[in-house]
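**Student:** Please work out how this folds:
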Amino acid sequence: MSLNPQDMLRLLPAVLRIRDLAQAEFSPGWLDAADRKNYLELQGVLDSGGVLTPAQQQIYGAVRERGLAGPLASLIGLLAEQIAALQENVEQLYDDQFIETCADWVVPYIGDLIGYRMLHGVTPAIASPRAEVAHTIGYRRRKGTVVCLEQLARDVTGWSATAVEFFQRIVVSQSMNHIRPQCLASPDMRNGNALERLNTAFDPVMHTIDVRRIASESGRYNIPNIGMFLWSISSWPLTGSPAISVDSRRWRFHPLGIDQPLYSHALPIVAFSGMSKPINVPEPISRRVLDAGKNDYYGAGLSLLLYELTGGTVTPVPATDVCICNLSDHAGTWAHLPTVNGKYAVDPVLGRIGARVDLPAGTSLAVDFQYGFSAPMGGGEYDREAETADASAPANLILVPDHHAHIQDAIAALGAKGGVVEIRDSGRYEEALAIAAPANSQIVLRAADGYRPTIVLTAPLVIGGGEQSAVRLNGLLIAGDTLTVGSGGSNALGVLEIAHCTLVPGIALHPDGSPVHRQTPGIDIDTPGVALTIRQSIVGGIRVHALSSANAADSIIDATDQTEVAYADHDNESAGGALSLVNCTVVGKIHARTLPLVSNSILMARLASPDDWTAPIVADRLQEGCIRFTYLSPGARVPRRYHCLPESADTVDLGTPHFVTLRYGSPAYAKLDRSSGDAVRGGADNDCEPGVFNAVAGVQREGNLRLRLSEYLRVGLEAGIFYES
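**Tutor:** The predicted model follows:
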């Protein structure tokens, strides 16, 4: 039966339809979708004072005629509406029998039928319970297999993972009926590649039995043991980045000219298709591995690639012209520099390049490579589409290097109306910059999505503006000097926003990654009324005028040492303006007028010996503000605390965070070490770790995996979780 009310009306006797039409009035609700659309368009023309063309008048008259409905037609329309609702309900009841089509409220009931247990939705694969309930059948079919365990680990943690059956790597007495030629009691000492993997997830060497329990993560090689290996540090790309020259023969991959390990680009693996291999996980590339598998790591779209830039021509260096060497320091230069024409030497451990002997004068090098870090923050080529997708096209958009080769020229070209300067490459720009935002307007200096330019300042970056003006920086790596908001009488800048940027702690770095200027701040605001906002960024020390304010979220403020000043006024000692911190890690001393809110953060500071400061963390107004779920160094003088560390832990040691490293440039920079107690690793208000990596939710990811392992392990087996990074 048709649910079209016009069709239903035609089923009635003609006499009833004629009588109903005599009492009919125009009703837009009686029209079908196409007629209703035409009516609204034509009526809009009439309402605006327009005149319909003859063709439009004909359509308008026909539509109004079809829209005539009497009392009986209106009743039939109401019945049709209710029948349609009933039919839709019946169809939905059928759809609710399937997880792919059921209503949202049905998902938990279907999950309960198959014994599904809810997880923390901290990764894309399990963010939707519907998807995971749908996948549960696939998991159950493979329950107990090592391939299933590995796939589960990848899905519920969102990290690269592999599963290892340790009983396959135990030295056993051989049976002549079941010979295992790979189970050699003594390893081949001439196989360097195998020995390099010793005690890792991909260790091919057989071991003697270990009777300690794997659940305590101390024992490994025993018959019931399964090891789940996780890589919590991911690899992030940098493409078309200029290599930094030490001299004509020596170059470095990193655009700041520091030694940094190169990481492998983790190639994706099809679900349930097999076990992960080293090329499927993000790990530092060793010299032996790169030498043995150059075709897997070197090339376009892989882990690294060299280019020669000569007179505007970009030429990729073929793999046959690249050899892998140890380019460590030796006798005032580097060891093993190439001596053959046309050959390059690459050291992936130090991130160094030995250039060819016959490199033409004026030729520079560019590189594609991967570096390691724990999360998408600071300057990077990760997805920032939400930051760069404007709701409407900017009235004034200047592109670098498309419109101007230099950033300062692009800023000057914006003129008196402000606008956006967008950098569309991952190049290196060495220049002096000054930004002056017009009154009631803004200037945005940003990297395009998918790029991370490096700006090396040759002088302080001077920022200013008129009344109610704003300057916004996004997606940049800035080194060389300080961002300065001067105290000039005409400077009335209202907002300075720094998002997804890295302002190198210590201004510049030595080749070993140590800071050059430890006591020089990264941001210096010496004018009142400025609201500084920092999001998902890494910055050095901050100096803020007492009548300005700073608000940081999901960021690192690193003064390069706990005894240096992370936050204060321009004189490095007086109180800076109001400071708010959410999900931040701060290294260095703090002196603020007020701390309105400090939440889920780690404040690492201590007094030097001697020191003019009376406490490592000081707020002048103790009656204003709140500190919650935050670690505070001993001796801090702050407003009221709620559930802060180390007080909320059983002992001071269990409530003190320990970091893998606090040196910027290291892959594990600002990452909590697993030796930190549970009180620290779950010390935030969402049971995650406090600090900058709160959103990573490492504790929840690990908890998800433990919950699933208890469900999918074979009877009698026991699993342990090991972090490869």
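
**Student:** Could you use CA atoms for every contact and neighbour count after this?
**Tutor:** OK.

**Student:** now the helices: where do they sit in the stretch 301-450 of the chain?
**Tutor:** 385-388, 407-413 (DSSP state H, counting those that start in this stretch).

**Student:** which one of those helices has the most crowded surroundings?
**Tutor:** Per residue and on average, the most neighbours among the helices of the stretch 301-450 of the chain fall to helix 407-413, with a mean of 19 (mean count of other Cα atoms under 10 Å).

**Student:** just how off-centre is it within its chain?
**Tutor:** Chain-centre distance of helix 407-413: 30 Å, with Cα atoms, centre = their mean, to the nearest Å.

**Student:** and that helix, what does it pack onto?
**Tutor:** strand 397-400, strand 419-423 (3 or more Cα pairs under 8 Å, 6 or more residues apart in numbering; DSSP states H and E).

**Student:** hmm, who's touching it?
**Tutor:** If you take Cα atoms under 8 Å, 6 or more residues apart in numbering as the criterion, helix 407-413 is touched by 398-400, 403-404, 421, 429, 431-435.

**Student:** For those, give me a markdown table that also has distance to Asn600 and neighbour count.
**Tutor:** Formatted as a markdown table, the contacts of helix 407-413 follow (distance: Cα to Cα, whole Å; neighbours: other Cα atoms under 10 Å):
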| residue | distance to Asn600 | neighbour count |
| --- | --- | --- |
| Ile398 | 39 | 23 |
| Leu399 | 38 | 19 |
| Val400 | 38 | 19 |
| His403 | 43 | 12 |
| His404 | 43 | 16 |
| Val421 | 34 | 26 |
| Tyr429 | 36 | 16 |
| Glu431 | 38 | 15 |
| Ala432 | 37 | 17 |
| Leu433 | 35 | 20 |
| Ala434 | 35 | 17 |
| Ile435 | 34 | 18 |
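
**Student:** Could you check how far Ser364 is from Val246?
**Tutor:** 12 Å (Cα to Cα, to the nearest Å).

**Student:** higher neighbour count, these two?
**Tutor:** Ser364 (19 against 10; other Cα atoms under 10 Å).

**Student:** Second input sequence below; structure requested for side-by-side comparison:
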Amino acid sequence: MTAADQLYARLPAVIRARDAEVGEPLRALLAVIGEQADALAADIARGYEDHFIETCQDQYVPYLARLVGTVPLYDASTAQDDATALVEFDDLRGPRLLPSAGASARADVARTIAVRRRKGTVSALADVAQHACGFPVRLVEGLARTAWTQHLRHTRPDLTTTRLPTRLDSALAGTPFDRTTRLVDVRHPDGPVGWYHPAHVTVAVHRERAAALQRVPAREADQPWRYRLDPLGLDRPLFTRGNRTADLPPGLEAAAVPAPLRPALFEADLLAHPDTSAAGGPLPSPTTLYGPVGDQANAPAASLGVWFDDRFVTPTADPADLGQVHATVLSRRLDPWPAARPDGAVLAVDVRNGRVAVGSALPLPAVLRGSFFHGAAGLVGGGDYDRSGWLAAGEPDQLLTVAAHDADHTTLTDALAAWAAGPARHTVIQVLDSEDYALPAGITVTGRSLVIEAADLQRPVLRPAPADGTLTVRGDGTLTLSGVALDGRIATGPALARLRLLHCTLLPGGPRDQTGAPVADGPSITVAGPSPTLRIQLAFCLLGPVLLDAPADEVLLLDSVVAAGPATGTAGATEAVAGAGAPGTGLRAERSTFLGTVAARTVDASECLFTARLVAARTQQGCLRYSYLPPDDPARPAEASRTPRRFACQPDLAVARVLAADPQATGAARAALVDAEQRRVRPVLVSRHYDDPGFAELDPRCPAEIAAGAEDGSEMGAYCHVKEPQRLDNLRRRLDEYLPAGITAGITVIV
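**Tutor:** As a prediction, this is how the structure comes out:
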């Protein structure tokens, strides 16, 4: 009951009766007064909730932080990087189209009192570091790593340098999990130096996340007993899950953070498996690292599991269990592939390349499935991260579901046939799992809108029927692919209105054959026919080149990586986005990375990373903001870039600062200053190969002008949404607050 109703009910009945006789003007007056009374009551209630950090409004978080004596951290949820996406993609659920990054300032303030009660302890420092930056961290105590001169009456065997290292010790040497002790290092703990000092503490930040793939079908190689676990047929290293809360046995602490699964670590886990069994009893089914991934109760730290069809492959010694395949799991190098099958009932796994070989005594499965983790630099390309805001909103004319079980259709081709036979103008086909699905050679969207989207946390693989994996899109309608991996490429026919890819992966270099080589290297998207109204919109995608043989209206890229050149080489000599002859298409890009040359009619780019030449046909339109563009070579004027006006771009900004600091420099001295600064300020990437975990990711050695050169102080390029500089700054603030007196702290970003 509203305040107006309550006031009206308190009036005498005779007055209410007379008011009703004349059209209830008194009720209308009380309704106006009641609106203000309701607003006042809501404000009073809101003021009560603003006293608590859990329920207060965002603008009051800094005030509550001051009350408990802490400094608010940078909160990535306040970023406005999704403004363009919200305008362009108004048919999505939203309300936010920006991935979460780092710790919440509200949660940090809420934890302050509880953490301060443990201030000065190692566990509290590790906990604060983890929550401050939002990355998995490992605390390296210099006191426990430094070798001491031993007293004969009080020996410390763990602090001696004479212990014979094992294979695992050698594999972990130089990492945050190095178990050997060293002599004192008096340098400041920064990067890989200064770790070994009694008064030093180093926070090792593991910025790459472990992307989960749950029971996905593996790709069969050139022999029926050879498999690649990656569903796209790539040789990609497996990662540890990175579960800090799991109870890890001694020697396997390296599995507490997401990192490449080292063969020595995996082998040590498998060899320790017999020692975990009870005397005379059967072995437990999972080891620490090998087990049914996702089973929190029985395998909380499992990073790899293999199934033959629906039967789990396990090293247990209980052959009576017919629901499992009993095999000895071995860590082996399978690159190059062995000429013959391994002998016996064994499952050989190469964790460095993600390969599996089935032993001669095991039956070959119809489908080999794997649950494992890959390394990923950000939330790009689809996968196991939250995409709920990017799903189609509203009620479409037709909604079809596709899954192996419990769906409208079990194949995507059947769902497309049902869509083509119907009259619906707006159709959403939702794929509910991460299986492989075949696509027809072409899709016609004449006058219609078709959305093929993966359910949240899923990434199915779509395989077009042609041998080269080309999916031809015809008609004058709209096609949207969301959250899928396309094992092929897209070619558009004439008159298409819009092609939209959201959180998708189009394998640079095209699909792979059974040997892992590209079937036919080429662009990921080709516009072949005249499409003057075509708009190509890409958001949070990983793909190869975009080639426009005919003019289109616009290419929009948000938070994406466009990698040109062969899949196994660099992109320096190939177009990333280009038109044939005179460019006839406008390019609009925000927070994207281009590994190759770019040519367009007009260019409007912000916070982008261009690694090669940029050519804009019309330099009077557009702008280049907070971006990096390689400097021109004076010896090759024909290969110089042509750009619109630039604002706060690198290395121009760095060169201007150097020259302003030394205004007396002229001639050769001035040229030397410019050349040195241009050589210093250039992007350093971890890798240009898609199958590497650090694909298109900035190396920690990258200069700050690029690593923190975006408008809000984050990095330029596709991983701007990670907000790494701000999260590391949060970590530094908390270390200054929680470090014990006399201790020096350093931060190391692990690649």
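
**Student:** overall similarity of the pair, as a TM-score.
**Tutor:** After superposition, the two chains reach a TM-score (TM-score structural alignment, normalised by the length of structure 1) of 0.81; 646 aligned residues with a Cα RMSD of 3.4 Å.

**Student:** quick one: which of the helices of the stretch 301-450 of structure 1 is nearest Gly138 of structure 1?
**Tutor:** helix 385-388 (33.6 Å; Cα to Cα).

**Student:** What span of structure 2 is that closest one aligned with?
**Tutor:** Under TM-score structural alignment, the match for helix 385-388 of structure 1 in structure 2 covers residues 388-391.

**Student:** Now do the contacts for the residue most central in space within structure 1.
**Tutor:** Central residue of structure 1 (Cα atoms, centre = their mean): Pro376, 2.4 Å from the mean position. The contact partners of Pro376 of structure 1, taken as Cα under 8 Å, 6+ apart, are Tyr382.

**Student:** What's it aligned with over in structure 2?
**Tutor:** Using TM-score structural alignment, Pro376 of structure 1 sits opposite Leu379 in structure 2.

**Student:** how close does that match sit to Cys541 of structure 2?
**Tutor:** Leu379 of structure 2 is 9 Å from Cys541 of structure 2, by Cα to Cα.

**Student:** what about the longest helix in structure 1?
**Tutor:** Looking across structure 1 with DSSP state H, the single longest helix is helix 71-95.

**Student:** Helix, strand, or coil at Asp561 of structure 1?
**Tutor:** coil (DSSP: H, G, I helix; E, B strand; the rest coil).

**Student:** Find the nearest non-adjacent residue to the aligned residue in structure 1 for Gly370 of structure 2, please.
**Tutor:** Aligning on TM-score structural alignment places Gly370 of structure 2 opposite Val367 in structure 1. What sits nearest to Val367 of structure 1 in space, not counting adjacent residues and going by Cα to Cα, 6 or more residues apart in numbering, is Leu306, at 4.7 Å.

**Student:** contacting residues around Thr202 of structure 2?
**Tutor:** 139-142, 189, 195, 745-748 are the contacts of Thr202 of structure 2 under Cα under 8 Å, 6+ apart.

**Student:** Which of the residues you listed sits closest to Arg387 of structure 2?
**Tutor:** Thr748 (30.4 Å).

**Student:** Can you tell me what the closest one aligns to in structure 1?
**Tutor:** Thr748 of structure 2 maps onto Phe722 in structure 1, by TM-score structural alignment.

**Student:** got the contact list for that match?
**Tutor:** 217, 227-230.

**Student:** same check, this time on Phe629 of structure 1
**Tutor:** Contacts of Phe629 of structure 1 (Cα under 8 Å, 6+ apart): 599-601, 642-645, 683-685, 690.

**Student:** which residue lines up with it in structure 2?
**Tutor:** That one, Phe629 of structure 1, aligns with Tyr626 by TM-score structural alignment.

**Student:** circling back: take the helices of the stretch 301-450 of structure 1 and write them to JSON lines, including distance to Glu91 of structure 1.
**Tutor:** Formatted as JSON lines, the helices of the stretch 301-450 of structure 1 follow (distance: least, Cα to Cα, whole Å):
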{"stretch": "helix 385-388", "distance to Glu91 of structure 1": "38"}
{"stretch": "helix 407-413", "distance to Glu91 of structure 1": "59"}
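
**Student:** returning to that earlier point: tell me how far the residue nearest to Val367 of structure 1 lies from Ser364 of structure 1.
**Tutor:** In terms of Cα to Cα, Leu306 of structure 1 sits 10 Å off from Ser364 of structure 1.

**Student:** same check, this time on Pro224 of structure 1
**Tutor:** 56 Å.

**Student:** Need the three-state assignment for Ala131 of structure 1.
**Tutor:** helix.

**Student:** for stretch 44-60 of structure 2, which positions count as buried?
**Tutor:** For stretch 44-60 of structure 2, burial by neighbour count (16 or more other Cα atoms under 10 Å) applies to 50, 53, 56.

**Student:** So which of the residues you listed is the closest to Thr480 of structure 2?
**Tutor:** Nearest to Thr480 of structure 2 among these, counting by Cα to Cα, is Cys56 at 38.9 Å.

**Student:** tell me the contacts of the closest residue to the closest one other than its chain neighbours?
**Tutor:** Distances taken as Cα to Cα, 6+ apart place Asp50 nearest to Cys56 of structure 2, at 3.8 Å, with adjacent residues excluded. Listed by Cα under 8 Å, 6+ apart, the contact set of Asp50 of structure 2 reads 56-57, 60.

**Student:** Tabulate the residues you listed in CSV, adding columns for secondary structure and distance to Arg352 of structure 2.
**Tutor:** Shown next, in CSV, are these (DSSP: H, G, I helix; E, B strand; the rest coil; distance: Cα to Cα, whole Å):
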residue, secondary structure, distance to Arg352 of structure 2
Cys56, coil, 48
Gln57, coil, 48
Tyr60, helix, 49
